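Peer 1: When you get a sec, could you give me coordinates for this:
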Amino acid sequence: MPTLPHGQQGRPEQAQLAASVQPHRARQVAESFGAEAQRYDRARPPYPDELVARIVAGSPGPDVPDVVDVLDVGCGTGIAARQLQAAGCAVLGIDPDPRMAALARARGLRVEVATFEDWEPAGRTFDAVVVGQAWHWVDPAVDAAKAARLLRPKGRLTIFGHVFEPPAEVAEPFAAAFRRVVPDSPFGDRPARRPLELYRAGYARTADDIRATGRFAEPEQWSFAWERSYTRDQWLDLLPTTGGLTGLRPAPLAEVLDAVGAAVDALGGRFTMPYTTLATSAALRTDAP
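Peer 2: Here you go, the predicted model:
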């Protein structure tokens, strides 16, 4: 169910429209989430408090005590941004979808509408640049190098996302229904479940991208394991916010959801999802040019 950073070798849910298409070029999928902005904000889970605390602790603040200036790239509806704001950070979000940005603003966040590639900082710099569930949408020719230019001395870049694979009893009926309903979808040939190590390898390749800039200290790999319980209705609320389903018409979407709902019913109407939140984080080198 999750996505992979640049250089993935599988076919992540939100990224691969065709084998030859790089995720950052798949703008139709990248900008489809705003159609379900309210649902996305309601159903998508927050990030572990330990991740937020580690970002804040590892980002040197400016002269104002206890304030860390954060740029949230691809902020969406502001799920991560609100957590960082609650932790005492001053957060600016950027997102290419005006619908997602509007909802984030309604939640009290500052958001500018732009892709990361086109966004103009106008001389602004930050203590931290964070990217949650969105790094694969950024052009790899731009990404880490531009982030380095936006950071203050010893500032930190952190890229993170959830890995969540439902139990086989739920994942396999979903995959079968999706292949039946959308046989020509490039998402249809993905396996029902994928190993965590596939995603760890993706974050390792992200670390390689960061190293290649020559601007950062050695990247760190973080991992946070947690669980979340879902009722049938809660899981069916989240599924339409995932990239394979955001563009489906109502009738095929309903058929897929019916199959998944029946599978959850067979488990007693609820299941527990194991989550792992992975992150690659690196501080700007003190001798960075």
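Peer 1: Please make it C-alpha for all contacts and neighbour counts, starting now.
Peer 2: Will do.
Peer 1: how close does Gly41 get to Ala254?
Peer 2: Gly isn't right for residue 41; it's Asp. Here Asp41 is placed at a distance of 21 Å from Ala254 (Cα to Cα, to the nearest Å).
Peer 1: typed the wrong thing, it's Val260
Peer 2: Val260 is 10 Å from Ala254, by Cα to Cα.
Peer 1: the more surrounded of the two?
Peer 2: Val260 (25 against 14; other Cα atoms under 10 Å).
Peer 1: tell me which element that one falls in.
Peer 2: When elements are assigned from DSSP states H and E, Val260 belongs to helix 250-266.
Peer 1: ok, now Arg180?
Peer 2: Counting by DSSP H and E, Arg180 is found in helix 168-181.
Peer 1: Let's see this one next, to set against the first:
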Amino acid sequence: MPTISPQPTPASGQESHRHREVAESFGVDPQRYDRARPRYPDALVARIMATSPGRHILDIGCGTGIEARQFQQAGCTVLGVDPDERMAEFARSTGVEVEVGTFESWDPAGRTYDAVVAGQAWHWVDPVAGPAKAAQILRPNGRIAVFGHAFDAPAEVTDALVAAYEKVAPDSPFARATAHAKSALETYQEMFAAAADSMRRTDAFGEPEQWRFDWEQSYSRDQWLDHLPTTGALTRLAPDHLAIVLDSVGAAIDRIGGGFTMPYTTLAATASLTGR
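Peer 2: Predicted coordinates for the structure are as follows:
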């Protein structure tokens, strides 16, 4: 089934860090982003904490603070780093400390952390500089853990999205990517395998692991239409074009009963620092 990749980039995971205009488009509506984006499995948060030497966390690309708040609720101290002041301002309003900048340019000022994490954001980080910098700021046996959600909506819903998107933005790289698109799970498995390889190449970490968590979330028509504008393919559409896409997808959801249950797979690539 052709699909618009849930990965919010027109390029591969190894090149997406170059597309800053997409990476920094999510702050157009931080309230919607925080409301509509799914949280992470509690089991993922618990496993990261259980395999880290302490509870001081650096959250790269923290966005509105979704995973940061989950770590805080589990007893961690969290500092977020994000390039978008709009997202950072929202996260601060929820009690998350955030410094603005890309991870590559951010100054740790001598600070070190027990874990460096990135939720749905590591593909925006340079695949060479990112793991190397994480290794420099981790404490002995500290953990890097990068993770994200893979999901495919029902075929009827995705087909409506693809058709409407190709109509309003036929020249978009997202539209062109639909011709030979893989499933979201295949895309994300490749992306996190590449992330693991990047960790391995630093020679600073033990052998990377890949973790998997399967779960489900139900969506009404309105809930899914609230979520869609937060995805990379739609964040930069003009309002009239976005309305066409949402009308088409909404009609498709109506035809299948007004809602659906989404199977999610949360994948993680992770490794512990060695040699220090």
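Peer 1: Got a TM-score for the two of them?
Peer 2: Here the TM-score for the pair of chains, by TM-score structural alignment, normalised by the length of structure 2, is 0.94; 270 aligned residues with a Cα RMSD of 1.6 Å.
Peer 1: Would you indicate which residues of the helix holding Arg180 of structure 1 are buried?
Peer 2: The neighbour-count check on helix 168-181 of structure 1 (16 or more other Cα atoms under 10 Å) flags 170-179, 181 as buried.
Peer 1: Find the nearest non-adjacent residue to the residue most central in space within structure 1, please.
Peer 2: Using Cα atoms, centre = their mean, the residue of structure 1 that lies closest to the mean C-alpha position is Gln133, 0.7 Å off. Leaving out its chain neighbours, the residue that sits closest to Gln133 of structure 1 by Cα to Cα, 6 or more residues apart in numbering is Gly161, at 4.8 Å.
Peer 1: The one you found matches what in structure 2?
Peer 2: Aligning on TM-score structural alignment places Gly161 of structure 1 opposite Gly148 in structure 2.
Peer 1: Check how far the helix or strand hosting that match sits from its aligned residues in structure 1, on average.
Peer 2: Taking DSSP H and E as the criterion, Gly148 of structure 2 maps to strand 138-151. In the superposition against structure 1, strand 138-151 of structure 2 averages 0.3 Å from its aligned positions (mean Cα distance after the TM-score superposition for structure 1).
Peer 1: Would you map the helices across structure 1?
Peer 2: 27-30, 37-43, 49-57, 79-86, 98-106, 143-150, 168-181, 196-212, 232-238, 250-266 (DSSP state H).
Peer 1: among those, which is nearest Phe126 of structure 1?
Peer 2: Closest to Phe126 of structure 1 of the helices of structure 1 is helix 143-150 (Cα to Cα; 6.1 Å).
Peer 1: Onto which residues of structure 2 does that closest one map?
Peer 2: Using TM-score structural alignment, the residues of structure 2 aligned to helix 143-150 of structure 1 are 130-137.
Peer 1: May I see the buried residues of the matching stretch?
Peer 2: If you call a residue buried by 16+ other Cα under 10 Å, then stretch 130-137 of structure 2 has these buried ones: 130-135, 137.
Peer 1: Could you list every helix and strand in contact with the strand holding Gly148 of structure 2?
Peer 2: With contacts taken as 3 or more Cα pairs under 8 Å, 6 or more residues apart in numbering; DSSP states H and E, strand 138-151 of structure 2 sits against strand 113-119, helix 184-201, strand 259-272.
Peer 1: Name the stretch among the ones you listed that sits most buried.
Peer 2: Mean neighbour count (mean count of other Cα atoms under 10 Å) peaks for strand 113-119 among those, with a mean of 26.
Peer 1: now it: which residue numbers in structure 1?
Peer 2: Counting by TM-score structural alignment, strand 113-119 of structure 2 sits on residues 126-132 of structure 1.
Peer 1: For Pro219 of structure 1, which non-adjacent residue is closest in space?
Peer 2: Counting by Cα to Cα, 6+ apart, the residue nearest Pro219 of structure 1 is Ala282, at 4.4 Å.
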